[in-house]
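Engineer: Build me a model from this:
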Amino acid sequence: MIDEEVPDFWRALGLPGLADVHTHFLPPRMERRVWDHFAAAGPLIGREWPIRYKSDLSERIKTLDRLGVRIFSALAYAHKPDMAADLNRWSLDFAATTPGCLASATFFPEPSAVEYTRAALDRGAQIVKLHLQVGGFDPRDPQLDEVWGLLAETGTPIVVHAGSGPVAHGFVGPAPIGEVLQRHPGLAIIVAHMGAPEYQGFFDLATSYERVRLDTTMAFTDFFEEMAPFPAGLRPRLHDLGLAGKVLLGSDFPNIPYAYAHQLESLARLDLGDDWLRAVLWHNARDLFGTTPRG
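Structural biologist: Below is the predicted model of the structure:
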């Protein structure tokens, strides 16, 4: 499949478009630094990682529109103190002027975290991003306990990069975030990248906690299968979790080294059925966020 064929793909499933919960739009300065990081990915992870959609902001929004991505996110993430509040202001302003974009926020363990998280929710934040690998912090940090409690109370979905792929760093793996869930079982965690490579442990969390979900970001693609192959024995659980509303489409657009269509192709070739695809590509996110697609 190529990108030009994507609209025909979702139309054939009877969908109004795609809902992608894991895309990134960042302030220009931060974006340049992220792209520089990916440019150096070869020595960091042992392989090249060219960004496929490295174009200006307006062109990337048009690309999603051409693909038929009707619901998406602007997941910025703080990796040090004193940056989350400014990121939240930028992300929320971006969503307010960008049809289809979920109002996004982030946080970091610091004394002001609960204050600016509450402010973001008051401004309508619908989704939160946390990157334990890049941030290198412990999600069990006492400074975050009140934040977790607030997000559990509001039911706000939190996309958490908690798996140790592509390179283990920080407090990753199922155990640290699992302990947070023990204290706050109502958290609506969305585990990024299906939790790769610790798939089994994160599937167990999704099974054990009502509001824990997983996103498909980069999972099952040729690129990711070379690094963190998905266990064939988990396919029946993947099928059941998808139909139960617990698997959501994610892509990592624009920071992917292949065509957007390949993520969809990779999901289709799992051969889990059209009902599963319809749930993962649209219905599960639509039901979670209750968002009306842009025209």
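
Engineer: Could you use CA atoms for every contact and neighbour count after this?
Structural biologist: Will do.

Engineer: Name the next helix or strand following whichever strand or helix holds residue 262 along the chain.
Structural biologist: Using DSSP states H and E, residue 262 sits within helix 260-268. Later in the chain than helix 260-268, the nearest helix or strand by DSSP H and E is helix 274-278.

Engineer: I'd like to know which elements that following helix is packed against.
Structural biologist: Helix 274-278 sits against helix 235-243, with contacts defined as 3 or more C-alpha pairs under 8 Å, 6 or more residues apart in numbering; DSSP states H and E.

Engineer: To compare with the earlier structure, here is another sequence to fold:
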Amino acid sequence: MIEKLLSEDILYPVQDPGVLERGSVIRRVSGVKDQQGCFMNRDDGGDLIVVNVVDCAGCSFLATAGIMRLRNDEQLYCYRGTFGKDRDSQRAMEIISNWPLYRKNTDIQNAIDYFVRTAYAPAHILHLEKTDQLQNLFIPLQQKFRIGRFKVEVNWDKERKETFRKILDDLKVGDHVTYVAMIPPTKGHNPLFYSIGTKPHEETVMSLRGEPFNFVPTHGGHIKALRPEGGTKQFLVDAGSSYLGKGLKTLYDTAREVTDGLRRVYGKYNFIPVEGRGAFGTEQSY
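Structural biologist: This next block holds a predicted model:
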């Protein structure tokens, strides 16, 4: 598979990961791994932050976001070209739009579009069609969105809410996560929260766009676990995202808007607002 993609100039080996451009679809291959996803950035250790990760060897959806830590026995590749307005992009998206499950699930079409545009390259999709291997596209899509063969009746709003609750429950004292949130101006709508761990806010927003419950965030910051008091879990909360706010200059009142929203949705916890980026934990994020 890799050899064919290389020979047709769809894929090329990357000798220096430092030259990768944001948004490139990359693929790492070793004797035991064959995975691809959208490159977003590098973390403080130089490892690669990726979103919408697909297991090419297992023909499956792997993760919403993750870190690629390259080992000596792994080769990194990059696909040529990303989605734009060229003919290959149009033809590739026509394959998606003609897929019966895409037509059937109109409510998640935007999320499917975004996932495809970040997890695959146009030339790769056309190659999968030409070689009768579109299962390598359609099976991960079905798994990601729980449709078709993998259909599960999902309340996506509840799924988002409970996933974030589990993140809060799993936080250990001193650790933190980055979050993005939609805090409505009135109480007629519920606040919405989303996190993929300690990934930077821009990467978190990019990941959110590929979710069935995608929303437009208004705030972003950090949540840090404190020692429980009286059996109640406590968290410091800031709204100090530079991507969605004013970073270190974020006011206490802005963080309080977030904690008020958190209390409405996750009332059994105690949330304490702090200005700036006062809720950093043991790993850096921004």
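
Engineer: Quantitatively, what TM-score do the chains reach?
Structural biologist: The TM-score (TM-score structural alignment, normalised by the length of the second structure) is 0.27; 142 aligned residues with a C-alpha RMSD of 6.7 Å.

Engineer: Tell me where the stretch 101-250 of the first structure has strands.
Structural biologist: For the stretch 101-250 of the first structure, the strands defined by DSSP state E, counting those that start in this stretch cover 104-106, 127-131, 158-161, 189-191, 213-215, 247-248.

Engineer: likewise the stretch 1-150 of the second structure?
Structural biologist: Under DSSP E, counting those that start in this stretch, the stretch 1-150 of the second structure gives strands at 11-13, 25-29, 34-42, 48-55, 60-68, 75-79.

Engineer: Could you report the neighbour count for residue 225 of the second structure?
Structural biologist: 24 (other C-alpha atoms under 10 Å).

Engineer: That one against residue 170, yeah?
Structural biologist: No: with contacts defined as C-alpha atoms under 8 Å, residue 225 of the second structure does not count as touching residue 170, sitting 9.5 Å away.

Engineer: Give me the buried positions along the helix holding residue 262 of the first structure.
Structural biologist: 260, 261, 262, 263, 264, 265, 266, 267, 268 (16 or more other C-alpha atoms under 10 Å).

Engineer: I'd like to know which of the strands of the stretch 1-150 of the second structure is closest to residue 261 of the second structure.
Structural biologist: When these are compared by C-alpha to C-alpha, strand 60-68 sits nearest residue 261 of the second structure, at 24.9 Å.

Engineer: list the helices and strands that closest one packs on?
Structural biologist: Counting by 3+ C-alpha pairs under 8 Å, 6+ apart, strand 60-68 of the second structure packs on strand 48-55, helix 135-145.

Engineer: Kindly reformat the ones you listed as JSON lines containing distance to residue 28 of the second structure.
Structural biologist: Putting those into JSON lines (distance: least, C-alpha to C-alpha, whole Å) gives the following:
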{"stretch": "strand 48-55", "distance to residue 28 of the second structure": "10"}
{"stretch": "helix 135-145", "distance to residue 28 of the second structure": "16"}
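
Engineer: Present these as CSV; the columns should include mean neighbour count.
Structural biologist: As requested, these are exported to CSV (neighbours: other C-alpha atoms under 10 Å):
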stretch, mean neighbour count
strand 48-55, 24
helix 135-145, 20
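
Engineer: one step back: for the strands of the stretch 101-250 of the first structure, which one sits closest to residue 11 of the first structure?
Structural biologist: Of all those, strand 247-248 comes closest under C-alpha to C-alpha, at 18.2 Å.

Engineer: What is the burial count for residue 78 of the second structure?
Structural biologist: Residue 78 of the second structure has 23 nearby residues by other C-alpha under 10 Å.

Engineer: Also residue 96 of the first structure?
Structural biologist: 15.

Engineer: ok, so what distance separates it from residue 84 of the first structure?
Structural biologist: 18 Å (C-alpha to C-alpha, to the nearest Å).

Engineer: And residue 213 of the first structure, by the same measure?
Structural biologist: 24 Å.

Engineer: same question, residue 174 of the first structure
Structural biologist: Residue 174 of the first structure is 24 Å from residue 84 of the first structure, by C-alpha to C-alpha.

Engineer: Of those two, give the one with the bigger neighbour count.
Structural biologist: residue 84 (24 against 21).

Engineer: Following the chain onward from the helix or strand in which residue 166 of the second structure is found, which element is next?
Structural biologist: Using DSSP H and E, residue 166 of the second structure sits within helix 156-170. Downstream of helix 156-170 of the second structure, the next assigned helix or strand under DSSP H and E is strand 176-182.

Engineer: Which element is encountered next along the chain beyond that next one?
Structural biologist: strand 192-194.

Engineer: for that next one, packing partners?
Structural biologist: For strand 192-194 of the second structure, the contact count by 3+ C-alpha pairs under 8 Å, 6+ apart identifies helix 156-170, strand 176-182 as packing neighbours.

Engineer: rerun at 6 Å
Structural biologist: Applying 3 or more C-alpha pairs under 6 Å, 6 or more residues apart in numbering; DSSP states H and E, one finds that strand 192-194 of the second structure makes contact with strand 176-182.
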